[in-house]
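Enquirer: Sequence plus predicted model, see below.
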Amino acid sequence: MGGLLNLRLYAGKTIRLVNQQVRLLHTRRSRNLNDNTPKVLYPGYLSFYLAGLLEGDGSISIPNSDRNSSGKLIYPSVNFAFALKDIPLANYLCSLIGHGSVIVRFQSESCVYTINSIAGLIAFVNIVNGNLRGGKLVPFNQLINWLNAKRYLSITHNEAMSLPLGNDWWLAGFIDADASFQIRRTMSTLYPRNPWKFHNLSITPMVLLTLTL
C-alpha cells in the first residue's frame, strides 16, 4: 500500500521552463530491444494501476506511415493526460517506468506524460499487457502488432482481464484518471447515498457492470 501512496506523495524533481512548457527529464534508454532484454523489476501494483490509468484517460496513437513530410521517422506514442496539480504523479510514473517525458502546458493547466521511444513502448507493453479490461484493448493490440512488425518481436496478445476489481489496482488507476466521489447529505430520505461518477465514454459494458455490482 505504501508504494501506491507514493504515486500521490512523490515530489517532482527539477523543472526546466521552455516556451511556457515544462519538460521533466526522466528519460532512460536501452540499446537492447530484442526479446532477451533483461527484465526490469517494477512494483507489483504498477501494471494494474497503469492499465486503469490508460483506460481512464490515456490514449495510444499509431502513425499511418513511417516518416513525416520532412522525412523524419515517426513512432507510436502512449499519452497520459493529467491536471496541472498532478505533475508529481506524472513525474513519478515517468521515473518508475524509466522512459518518456512529461510536458506541462500552463495555459490549459494540464500536463501530458508521453512515451514514444521504441525502448519505452516495449517496456510499457510488457508492464501493461494482460491487465486491460477492454476500453483500450484494440489500440493496445495495434501497438503490439506495430512493434512485432517493425522490430521483429513476438509479443503475444492477451485477452481482457476479467477478475473482480477488488483483486488488483486497476480501479485505483481508473479513478485517478477519470472519476470523482460525492457525499450528499439530505433529510428527505432514510438512506444516505454515496455516488461514484465515471465520465469515460469508452468504458465497456463488462467493466461498467462490474463497477455497479
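Expert: Arrived safely.

Enquirer: Could you use CA atoms for every contact and neighbour count after this?
Expert: Noted.

Enquirer: Show me where this structure has its strands.
Expert: Counting by DSSP state E, one finds strands in the chain at the ranges 16-18, 21-25, 58-61, 77-83, 101-105, 110-115, 179-181, 196-198.

Enquirer: so what's residue 103 up against?
Expert: With contact set as C-alpha atoms under 8 Å, 6 or more residues apart in numbering, residue 103 has these partners: 21, 22, 23, 24, 111, 112, 113, 114.

Enquirer: okay, now the one to match up with it:
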Amino acid sequence: MKIDQDNNRLKSYLAGLFEGDGHIWMPNEYLKKKHNPRFCITFGLKNKELALKLLDIIGYGFIRYKPKNNACVLTISPVKGLKNIIHYINGELRTPKKHQLYKLIDWINKNHNENIIKLPIKKESLNQDGWLAGFLDADGSFSVQHTIGKKRKISCRLRLEQRMYDPITGDSYLDTLRIIAKFLDCNLKTRKQISTGNEYYIIAATSKVSLYIIINYFNNFPLYSSKYLDYLDWKKAAKLILNNQHYTEEGITEINIIRNKMNSKRIEFNWDHLCCLYKK
C-alpha cells in the first residue's frame, strides 16, 4: 500500500510540474521526415539533480543543457518514454495543458496501435495529492520579508504567478487559480506586464491561516526542487509568526539569519530528499 501511495504521489507531482514548466512539442505530420513528439520540462540549472532523478524514474530520454539560459530541459521522445509519461499524468492534470497531453495520446494511438483513453481534468481537492507541490515547484516562490520603518513588519509569503490564458488554445487558467487561491485562503489578483502586454494571475499567501494550511499540505506532499530547502527555512520563520515570537529579540535575529541564506543567497544544496521520490 505504501508503494502505491508513493506512486500516486509521483503521478500528481509530475503532472503539476509539467503544467507549471512543461510543454509537449508535436511534429508536423505532413513532413516527409518523421519525428516523435517531445515531452519537455524546463528546470533552472541548480535543479539538474531533480531533472536527473525524474529521467531515471521515467527510464527514457535525456537532459538538454542550456548554460546561456542557466537552464536544463528534461526531454522525453522515445515512444516507451512517452507511454510512461501518459501513464503518469493522464487523469492527473488540472489546467488547459490537458490539450497537449490529449494530442500526444492521439499520436500514440494513431501511430503505435494503442487505444489509450483520454481521462478528464482532475476535480478532487488539492489536499488529496501532490499536484500543487509540483505546480509550486515550477511557478511558486517562498520569501521572508523584514521591513524597518516607522513600524517594523515581518511576514512570510508564498507567491504564485501564472499566465491568464493558454497561449495555444486561449483557454483561461481562472478556474484553476481560483481553486488554488481558495485552498490557500487568499485573494486572486492580476497584473499586466508592460513590456509584453501579457497578463498574469498572482496569488500571495501571507496570513496565519494561509501559513497553517501551507505547512500542513507540505507535511503530506513535499516539494522536490531546491525550493524544498527554501521552504524548510521559510517554515522556521512561519512557525515564529504562528507562535507570535517573530518580534522578540531572538525571533528577529533568527528571521535575519533565515533571510540571508534563502533563494539566491543559498550556497549549500542537499538533495537527500530526492530519495523519497521513486516509482513503483
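Expert: On my side now, so go ahead. What you are looking at is a predicted structure, and each value in this text was computed from that prediction instead of being measured.

Enquirer: overall similarity of the pair, as a TM-score.
Expert: The TM-score (TM-score structural alignment, normalised by the length of the first structure) is 0.73; 171 aligned residues with a C-alpha RMSD of 2.4 Å.

Enquirer: just to revisit the earlier point, quickly name whichever of the contacts of residue 103 of the first structure is closest to residue 45 of the first structure.
Expert: Minimum distance to residue 45 of the first structure across these is 18.8 Å, recorded for residue 113 (C-alpha to C-alpha).

Enquirer: count of neighbours near the aligned partner of the closest one in the second structure?
Expert: Aligned counterpart of residue 113 of the first structure in the second structure: residue 74 (TM-score structural alignment). By other C-alpha atoms under 10 Å, 22 other residues sit near residue 74 of the second structure.

Enquirer: Against residue 220 of the second structure, how distant is residue 74 of the second structure?
Expert: Applying C-alpha to C-alpha, to the nearest Å, the value for residue 74 of the second structure to residue 220 of the second structure is 26 Å.

Enquirer: Leaving out chain neighbours, which residue sits closest to the residue sitting nearest the centre point of the first structure?
Expert: Computing the C-alpha centroid of the first structure and ranking residues by C-alpha atoms, centre = their mean puts residue 54 first, at 3.8 Å. Nearest non-adjacent residue to residue 54 of the first structure, counting by C-alpha to C-alpha, 6 or more residues apart in numbering: residue 80, 6.8 Å away.

Enquirer: before we move on, the earlier item: if we go to the second structure, which of the contacts of residue 103 of the first structure are intact?
Expert: Counting by both residues aligned by TM-score structural alignment, their matches' C-alpha atoms under 8 Å, the second structure reproduces these contacts from those: 111, 112, 113, 114.

Enquirer: any idea which of those is closest to residue 173 of the first structure?
Expert: Nearest to residue 173 of the first structure out of these is residue 113 (C-alpha to C-alpha; 14.5 Å).

Enquirer: I'd say that closest one and residue 102 touch.
Expert: Yes. Assessed by C-alpha atoms under 8 Å, residue 113 of the first structure is found in contact with residue 102 at 4.3 Å.

Enquirer: for the second structure, what spans make up the helices?
Expert: Assigned by DSSP state H, the second structure shows helices spanning 2-21, 48-58, 79-89, 98-111, 131-139, 174-184, 208-220, 227-242, 249-259.
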